[in-house]
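Visitor: Below is the structure, and that's it, no one-letter string:
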């Protein structure tokens, strides 16, 4: 972590959040004698072979929800290099990192907001400059870096990026979040109460189902609460 934070190019030009992920990946690739948690007597009692646990659970009929990190635009392989993170952020890699094969996958969910956000430098189409609009995203939308604590930059929804994400991740289901960031939707609790702008965005997402592998809109989130969701699968 200290090495990464001491690299001015990583921290400023590329926008690293300085968690040390890039440096850790580099050391592993270089086959350096890395000390893992299992090698520390204090941590060893809490370490388990996760791949085995997951596969045994699946064989017993359990269901597993595997959540990935960050968005596809930050993928080391498919993102906007060099303004990317130090790993791939697509569904197939999330499976590989967990030690799971594609055989067990029932659905892949692609999640979209009405806008694009990112911390630090990098391409951002039609970036929002209006301070009042940014305040809504930073407060109600909670667009603050979860690691860095920095305010995220906001840009318009990128349909082209959505197409690529569905294709590369083989998405079968679509989810929409942050509907409450549309003006006039903070108190909306049903689709009938959504404003025309919000309804137009949801229609745009529904139209993405025309892209192979033809994913269907499954979830619409209209607030930060766990139950602030319209479940279209039911």
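Guide: Good, I have the coordinates. Source: prediction; values computed, not measured. Numbers count the residues shown, from 1 in each chain.
Visitor: Please count neighbours and contacts with C-alpha atoms only from this point.
Guide: Noted.
Visitor: any idea how far residue 89 is from the closest residue to residue 20 other than its chain neighbours?
Guide: The shortest distance from residue 20 to any non-neighbouring residue, by CA to CA, 6 or more residues apart in numbering, is to residue 1 (3.8 Å). Applying CA to CA, to the nearest Å, the value for residue 1 to residue 89 is 21 Å.
Visitor: more neighbours, these two?
Guide: More neighbours surround residue 89 than the other of residue 1 and residue 89, with 23 against 13 (other CA atoms under 10 Å).
Visitor: Please identify the helix or strand for the more buried one.
Guide: Using DSSP states H and E, residue 89 sits in no helix or strand.
Visitor: how many neighbours does the nearest residue to it once chain neighbours are set aside have?
Guide: With CA to CA, 6+ apart as the criterion, residue 89 has its nearest non-adjacent residue at 4.7 Å, and that residue is residue 75. Neighbour count for residue 75, taken as other CA under 10 Å: 21.
Visitor: quick one: contacts for residue 75?
Guide: When contacts are counted by CA atoms under 8 Å, 6 or more residues apart in numbering, residue 75 touches 84-90.
Visitor: rerun that using 6 Å as the cut-off
Guide: Residues in contact with residue 75 (CA atoms under 6 Å, 6 or more residues apart in numbering) are 84, 88-89.
Visitor: Put this next to the previous one:
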């Protein structure tokens, strides 16, 4: 079946945007299935750098249909800003398709997001404050506004008139004030509906028809597996299903429609915000990784916490997602380190643990069990030229590191990335689609 899924195997920020863009060269559709404007994908094309938040990574390519699935929550203001920035680069964005079933992030969701986080006191979960959690909460509570509602004025007015008083009372209970102007809100949402009517459709039909027609469809995750609402470091997670299982509900396709799953894996580990991070480094090596890796959030600008590669995390992701291979990114950041450590298990109260625990308190007490590998030195010449020469041209220490990861996870490193550009990539997969 001509479908690929690109999934993050850590806490996000693994380089999914670059890998999706690289693979999209042969794709007909790129379909994003979860998350909101709290995610960020950075793509480099020549000297151009694109920071995407809601738009699928395929939007950079004019011949690709880029689908925002029903599993997303859409901030209309943010989406319009992204579309305008895209048009300024000379790209039309004509391939965009928005699911009529995707929920809308309302202005009050942002206010409630901040109010709820403040109410948690010292137990904050590190939300981006963009209203994502409250929007998903409303979706589940059947109190949401959907993109399709923006095309039906009578329905939209009725929904907001019903929901607004409830939100006002909830905000008051948290010490916040919404100050909702229902008329102004309706008018603004209707204007977005009119502007985007050409993009809004039943994307489940679109994607399923494309698969039946034999077109090449790529499913793109936003955050990483460890932020999954069920299988991540709960409660320090996002509000949607980031694993490959989320594709079915987030796009509207059956499990049989999900073909090969590629897990994007950074050569070390990072995470943004609060929550346990067993292999975190707070020393000079951690600062080195942060600086050389440019580890600052695409969406928030927040500095990412950095640490050695955690194979307990990656094995967890491989199993949950059914990964056929991994795309190993940012190996170049480890250049010139004399020794590289890899976390292979945890010590929790004196017990060796090799499977990722669900109990957050166990994770907070866990100590990393490391194995050490020799580092490697930088290569001479450009990274792009190195990649043209293929895998065997990589430094021996780097190849040993890759092989160690392959043995430990049980899956091959099908794609090797040693830079941000499309040409700084080695594709070792035998079957491309």
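Guide: Good, I have the coordinates. Because the structure is predicted, anything quoted here is derived from the model rather than measured.
Visitor: So the residue nearest to residue 20 of the first structure is in contact with residue 22, correct?
Guide: No. The pair residue 1 of the first structure / residue 22 is not scored as a contact, 8.8 Å apart, by CA atoms under 6 Å.
Visitor: residues in the second structure matched by the longest strand anywhere in the first structure, start to end?
Guide: As assigned by DSSP state E, the longest strand anywhere in the first structure is strand 216-221. Using TM-score structural alignment, strand 216-221 of the first structure corresponds to residues 412-417 of the second structure.
Visitor: With stretch 67-79 of the first structure instead?
Guide: Mapping stretch 67-79 of the first structure onto the second structure (TM-score structural alignment) gives residues 220-232.
Visitor: Tell me which residues of the longest strand anywhere in the second structure come out buried.
Guide: The residue-count maximum for a strand in the second structure (DSSP E) belongs to strand 339-348. By neighbour count on 16 or more other CA atoms under 10 Å, the buried set for strand 339-348 of the second structure is 340-348.
Visitor: what do you get for stretch 200-217 of the first structure?
Guide: Across stretch 200-217 of the first structure, burial judged by 16+ other CA under 10 Å covers 201-202, 205-206, 208-209, 214-217.
Visitor: Quick check: end-to-end length of that stretch?
Guide: Distance across stretch 200-217 of the first structure, first residue to last, is 14 Å (CA to CA).
Visitor: Quick one: end-to-end distance for stretch 295-314 of the second structure.
Guide: Criterion CA to CA; first-to-last residue distance in stretch 295-314 of the second structure is 19 Å.
Visitor: What span of the first structure is it aligned with?
Guide: Using TM-score structural alignment, stretch 295-314 of the second structure lines up with residues 143-162 of the first structure.
Visitor: can you tell me which residues contact residue 278 of the second structure?
Guide: The contact partners of residue 278 of the second structure, by CA under 6 Å, 6+ apart, come to residue 368.
Visitor: Return the residue of the first structure aligned against it.
Guide: Aligning on TM-score structural alignment places residue 278 of the second structure opposite residue 125 in the first structure.
Visitor: Look up how far residue 157 of the first structure lies from its match.
Guide: Between residue 125 of the first structure and residue 157 of the first structure the distance is 8 Å, computed by CA to CA.
Visitor: Secondary structure element holding the closest residue to residue 63 of the first structure other than its chain neighbours?
Guide: Spatial nearest neighbour of residue 63 of the first structure, excluding adjacent residues (CA to CA, 6+ apart): residue 57 at 7.9 Å. Applying DSSP H and E as the criterion places residue 57 of the first structure in helix 50-59.
Visitor: for that helix, which positions count as buried?
Guide: 54-55.
Visitor: And that helix, what does it pack against?
Guide: Taking 3 or more CA pairs under 6 Å, 6 or more residues apart in numbering; DSSP states H and E as the contact definition, helix 50-59 of the first structure has no neighbouring helices or strands.
Visitor: State the span of the second structure onto which the helix or strand that it is followed by is aligned.
Guide: As assigned by DSSP H and E, the chain's next helix or strand after helix 50-59 of the first structure is helix 91-98. Counting by TM-score structural alignment, helix 91-98 of the first structure falls onto residues 244-251 of the second structure.
Visitor: Figure out how far that stretch is from the centre of its chain.
Guide: Centroid separation for stretch 244-251 of the second structure versus its chain: 14 Å, with CA atoms, centre = their mean, to the nearest Å.
Visitor: For it, measure first residue to last.
Guide: Taking CA to CA, stretch 244-251 of the second structure runs 11 Å from one end to the other.
Visitor: do stretch 270-278 of the second structure as well
Guide: End-to-end span of stretch 270-278 of the second structure (CA to CA): 11 Å.
Visitor: follow-up on the earlier one: greatest separation within the buried residues of stretch 200-217 of the first structure: which pair is it?
Guide: 201 and 214 (18.0 Å; CA to CA).
Visitor: Let me see the ranges of the helices in the second structure.
Guide: 16-23, 76-88, 107-119, 132-140, 153-173, 182-196, 203-212, 246-247, 284-292, 311-321, 360-365, 383-388, 396-409 (DSSP state H).
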